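Asker: Sharing a model prediction with you, sequence too.
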Amino acid sequence: MFKMISFEKLLREYKLSLKVTADFMKAYLEILESPEEIESKSDFPSFDEIMEFLSDNEISYGIIESSIKDMQTKRISQTSILIAEGIKPENGEDGYISFTHRVKSSISLNQDEKGNINFKELNWFIEVKEGEVLARKVNPTEGLSGKNIKNQEIEAVKGKEAVFKYGKNVQESDEHDTLIASKSGRLEYEGDKIQINEVLTIKGSVDTSTGNIRFSGDVNIQGDIKTGFEVECLGSLEVMGVIEASNVHVGKDLVVKGGIQGNARSKVEVGGKLICRFIENAMVYTKGDIITDFIVHSNVSCGENLTVKGKKGLIVGGEIRVKNEISAQVIGSYMGTKTSLEVGLDPADKTKLETYKEELDSYQRKTREIHPNIETGKQMLQRGLMDNVRRVSFIKMLEEYNKILQSTNMVELEIQKIERTLIEAKTGVLKIKEKIYPGTKISIGRHTRFIKDEIGNCTMFIDNNDITVRKG
């Protein structure tokens, strides 16, 4: 309760009593009558007299004239009436931080047009790119000043400025008004700080609890990658368990403490090297080395060297393509399991060669289909039997035909280039520590050899334009 300040003035048989709050924000007027009864109403304080009394006491703002006139015309006395009120200042609003992404990680379910939910795409973590804006600072407001009844300005209190709180891989802009990601990675909130972790850690398996994983940095999975789920990362991937029949794409290296257990519909692609316990019934493609304990009934493409060692050191079944060198304990099996090994040519080139040949077949088929129509059109054009509409259609067909011929020539040149590399390949080496069984097909460069009899410890390579076996 504010302390009141009092002002009084005798005016004939009346006393004007003014009470003002100590902050000069409100003023109350009470007109007190003398004990004697007054017959003449004209003696009641006039509006001008009251206004003069207020002016004498420095009351000049926020005067409620309607209340004063009401008191005067109705001869209201013995009652305290609010006759002046100032305007309180409106303090400024505090500044705050506006985040560009949701603050807390949560599962977000995606529905297709039919309302079906894909439970493999849960989007439970937030990934950001280097240079991306993470948060913006919203400035505090100044507020609106007020006035007291003495017409004195009362300054508003400006809102407090917000403060950025951030951790690793996050920085302020030069203007200090935004937070920016200095590295790509997972957006996290550590306490009240925003930060970016370049490693995504899955504390368990990739399954229905996580959905598919797509991340631009490194990923550490402390369990398995379950059948049917996908993992894509631009960095390296470490899996503490097993990769089941899943599609996995790794930008750098892949380490699997367990092994890779695939099927005909799943694929593991690695931009660097692969280290794992085993590869079984899987399709695996790497640009770098592969080091594993055994490979069984798998299609493996290795861009550098393949080393199969350990207790088993076995390659049996499937097709293995390696650019430089294959080193294994045992190849094939005593049951004559069909096993194919190719070494000496970059598997990526071999894949390109197969793709180019498929394209060439397609172009040649189109050429055979269009060629009769081209010849017919030429004859009609020579005889003057072609109207303008047919002429336009014929010209378009001729342009398409010429494009197909150009594409055919380009593909043929690429095929020749790769085949020349294949013919000249002489660097591939195959090393067998224990034995290689019949039923195995060995290709080094353009040369092929079928193993008909069991061979012990040996090395195979190109010499004198043929595959040479050097024992021991």
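Answerer: That came through, no problem. This is a predicted model, so every value here is computed, not measured. Residues are numbered from 1 along each chain as shown.
Asker: CA atoms for contacts and neighbours, from now on please.
Answerer: Noted.
Asker: Which other helices and strands does the helix or strand in which residue 55 is found contact?
Answerer: Taking DSSP states H and E as the criterion, residue 55 maps to helix 47-56. With contacts taken as 3 or more Cα pairs under 8 Å, 6 or more residues apart in numbering; DSSP states H and E, helix 47-56 sits against helix 65-74.
Asker: next up, a second structure to put side by side with the first:
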Amino acid sequence: MAGGPTNSSEYQEAELPALSPEKYDILFNKVSGGKQLSIFTDKEKLVAWIWIQPTSPFFELGYAELEDAVKQTGIPVANEKMVELSHMIRNLKTQQQSGNYDPAAFKPIIIAQGQAPTQGKDGWFEWYIEPPEKGKLRFVPDSHGRINFREMNTVVNVNANDPLVRIHEPTTGAAGVDVFRHAINARNGEAKKITRGKGLRWDEDMQTIYAETSGHVVFEDGSLSVSPIFSVTGNVDFSVGNISFRGSVEVRKDVLEGFSIKATETVLVEGIVQAATIIAGGDVEVRGGITGAGGKGLIETKGRLKTKYLVNTKIEARGDVLVDTQVVNCDLSCAGKLHVPQGKIVGGKVVALGGIEALEIGAELGTRTIVVVSTDEFATTETRSIDAEIDQLDAKRAKIETALGPYLKDRSLLNQLSGEKMELVVGQLKELEEIQQKVMKLQEERIAALAPFEESLSDTIIVHNRIYPGVDIRIDTSRQVFGEKIDGPVKLKPNYQRGTLSLHP
């Protein structure tokens, strides 16, 4: 706002600045005695000002005039502020005589202030988990900043007894006061509420909701729940993304190529699985069928697998595998029984510790089909890890044996070596011995890992209709490669004396 002029020429055609009615309420405004005197407040009436704007270098202003203007507004101005105004008027008269004014005297001066109200704060949610907003995509870049658009992380997983959310109460507002000493009402905060659904536990003292069961968090239309089942009403595709869930998963349609489902419990797919990955801690049921392509297609289950057909897929199951129509070019390993009583096993390799039952094995064209009932070729995650470690040690051992070839055959050659060379070779021999001991220990661990499966080991394969040429069947240590067609029904058992198989009607 403008300061006061310092010489008479500034008053002749001066236009006084106007107060905007959109911002201020003008309570007093009078032009007289070579000046304009205004008293006004802001729209909230929290601040009041007095403004002296000279219109002549010889303006008149007395304390009584100013005091009367204040009284007309009804603003209760504090005594100390009125004393300040009185001093200001005396100073202005002194300055008027010299013609040198303090510019601050011609700016709006605060004469009263109120107190703004403190509005109450609404209640709020303090989430202990990722806020479960429906449909929210949670892409996580890899170490190179790349994003896998299949990894949407739409599922918010929790364990039983995990804290989910704390509900904070709203606060009460505190009233304010304006420059007239009138109260200004304050708004109280509004409570934020959650409707508690299934799978939850409420702690009154902590005002906190806990998960009562493991599962995924659903928060929709103000209702919170934890469900042990994650349901997909359509396909598992880019609209859903990969699923990783602590519980059971149900898919009403298909699982498309390249997508994955990982569940700690069961998985049910009512459609088909196309070159996708399913890993389950419980049973897996695919009511359509399962196909793989280009090395894609994996089913791992710690329970039973049930499906219509299996094609070009890798399967690892701790329980039985039940297939309606066909198992084609699969790498299948199960600790239970492989049931295909109305279908065929063609191509690939199947290992089933609990025995095998099929309508037919092989094909007219002599497709090589390997069928095994033996723990020797059965693998688990643990045994594969052991086998990988053994392979690394075997490679290291072979390298050392190649370097030490002559000394391994004839230890007397060591006597011909110099001290430094002798020390190097002896060190390698010691390392070789340590590797052999490690391999023996790992082999013992492998046997122990497979020991629990020995109890379910069968010695029988049943074929109801036909075995075709090109089929290679092994039961325990007995093996037979079929060169001609065998009509069923036939029951195959090991013949340990000959090392082949015995065929029984």
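Answerer: Cool, got the structure. Quick caveat: nothing in here was measured; it's all calculated off a predicted structure.
Asker: Now the TM-score, please.
Answerer: Once superposed, the chains reach a TM-score of 0.71 (TM-score structural alignment, normalised by the length of structure 1), with 417 aligned residues with a Cα RMSD of 4.8 Å.
Asker: What angle do helix 65-74 and the helix holding residue 55 of structure 1 make with each other?
Answerer: Per axes from the mean of the first three to the mean of the last three Cα atoms, to 10 degrees, the angle that helix 47-56 of structure 1 makes with helix 65-74 is 130 degrees.
Asker: hmm, who's touching helix 47-56 of structure 1?
Answerer: Residues from elsewhere that reach helix 47-56 of structure 1, judged by Cα atoms under 8 Å, 6 or more residues apart in numbering: 9, 16, 60, 68-69, 72.
Asker: can we see that at 7 Å?
Answerer: Among residues not part of helix 47-56 of structure 1, those counted as contacts by Cα atoms under 7 Å, 6 or more residues apart in numbering are 68-69, 72.
Asker: Buried by neighbour count: which residues of it qualify?
Answerer: The neighbour-count check on helix 47-56 of structure 1 (16 or more other Cα atoms under 10 Å) flags 47, 50-51, 53-54 as buried.
Asker: and the counterpart of residue 473 of structure 2 in structure 1, how many neighbours?
Answerer: Residue 473 of structure 2 maps onto residue 442 in structure 1 when the alignment is built from TM-score structural alignment. By the measure other Cα atoms under 10 Å, the count of residues near residue 442 of structure 1 is 20.
Asker: same deal with residue 27 of structure 2?
Answerer: With neighbours defined by other Cα under 10 Å, the count for residue 27 of structure 2 comes to 18.
Asker: tell me the contacts of it?
Answerer: If you count contacts by Cα under 7 Å, 6+ apart, residue 27 of structure 2 has them with 39-40, 73.
Asker: Can you tell me which of these is nearest residue 468 of structure 2?
Answerer: residue 40 (105.4 Å; Cα to Cα).
Asker: sorry, back to before: and which of the contacts of helix 47-56 of structure 1 is nearest to residue 92 of structure 1?
Answerer: Using Cα to Cα, the contacts of helix 47-56 of structure 1 come closest to residue 92 of structure 1 at residue 68, 34.1 Å.
Asker: ok, now which ones touch that closest one?
Answerer: Under the criterion of Cα under 7 Å, 6+ apart, the contact partners of residue 68 of structure 1 comprise 47, 83.
Asker: swap the cut-off to 6 Å and go again
Answerer: Contacts here follow Cα atoms under 6 Å, 6 or more residues apart in numbering; on that basis residue 68 of structure 1 touches nothing.
Asker: Please report how far it lies from residue 227 of structure 1.
Answerer: Between residue 68 of structure 1 and residue 227 of structure 1 the distance, using Cα to Cα, to the nearest Å, works out to 86 Å.
Asker: Show residues contacting stretch 86-101 of structure 2.
Answerer: The contact list for stretch 86-101 of structure 2, computed with Cα under 6 Å, 6+ apart, reads residue 63.
Asker: ok now it, how far from the chain's centre?
Answerer: Relative to the chain's own centre, stretch 86-101 of structure 2 is displaced by 73 Å; criterion: Cα atoms, centre = their mean, to the nearest Å.
Asker: ok, the alignment partner in structure 2 of residue 282 of structure 1 - how many residues close by?
Answerer: With TM-score structural alignment defining the correspondence, residue 282 of structure 1 maps onto residue 313 in structure 2. Burial of residue 313 of structure 2, expressed as a neighbour count using other Cα under 10 Å, amounts to 27.
Asker: ditto for residue 437 of structure 2
Answerer: The burial count assigned to residue 437 of structure 2 is 12, neighbours taken as other Cα under 10 Å.
Asker: and if you look at residue 373 of structure 1?
Answerer: Residues near residue 373 of structure 1, counting by other Cα under 10 Å, number 13.
Asker: Then residue 481 of structure 2?
Answerer: Other residues near residue 481 of structure 2 come to 16 when the count uses other Cα under 10 Å.
Asker: From residue 63 of structure 2, how far out is it?
Answerer: For residue 481 of structure 2, the distance to residue 63 of structure 2 under the criterion Cα to Cα works out to 123 Å.
Asker: got it, and residue 482 of structure 2?
Answerer: In this structure, residue 482 of structure 2 lies at 124 Å from residue 63 of structure 2, with Cα to Cα as the measure.
Asker: Then residue 398 of structure 2?
Answerer: Counting by Cα to Cα, the separation of residue 398 of structure 2 from residue 63 of structure 2 is 111 Å.
Asker: The two - which one has more neighbours?
Answerer: Counted by other Cα under 10 Å, residue 398 of structure 2 and residue 63 do not tie: residue 63 has more neighbours, with 16 against 12.
Asker: what about the nearest residue to the more buried one once chain neighbours are set aside, neighbour count?
Answerer: Spatial nearest neighbour of residue 63 of structure 2, excluding adjacent residues (Cα to Cα, 6 or more residues apart in numbering): residue 86 at 5.9 Å. The burial metric for residue 86 of structure 2, expressed as a neighbour count using other Cα under 10 Å, is 17.
Asker: again, but for residue 499 of structure 2
Answerer: 15.
Asker: for it, what are its contacts?
Answerer: The contact partners of residue 499 of structure 2, taken as Cα under 6 Å, 6+ apart, are residue 478.
Asker: And it, how far from residue 492 of structure 2?
Answerer: Residue 499 of structure 2 is 13 Å from residue 492 of structure 2, by Cα to Cα.
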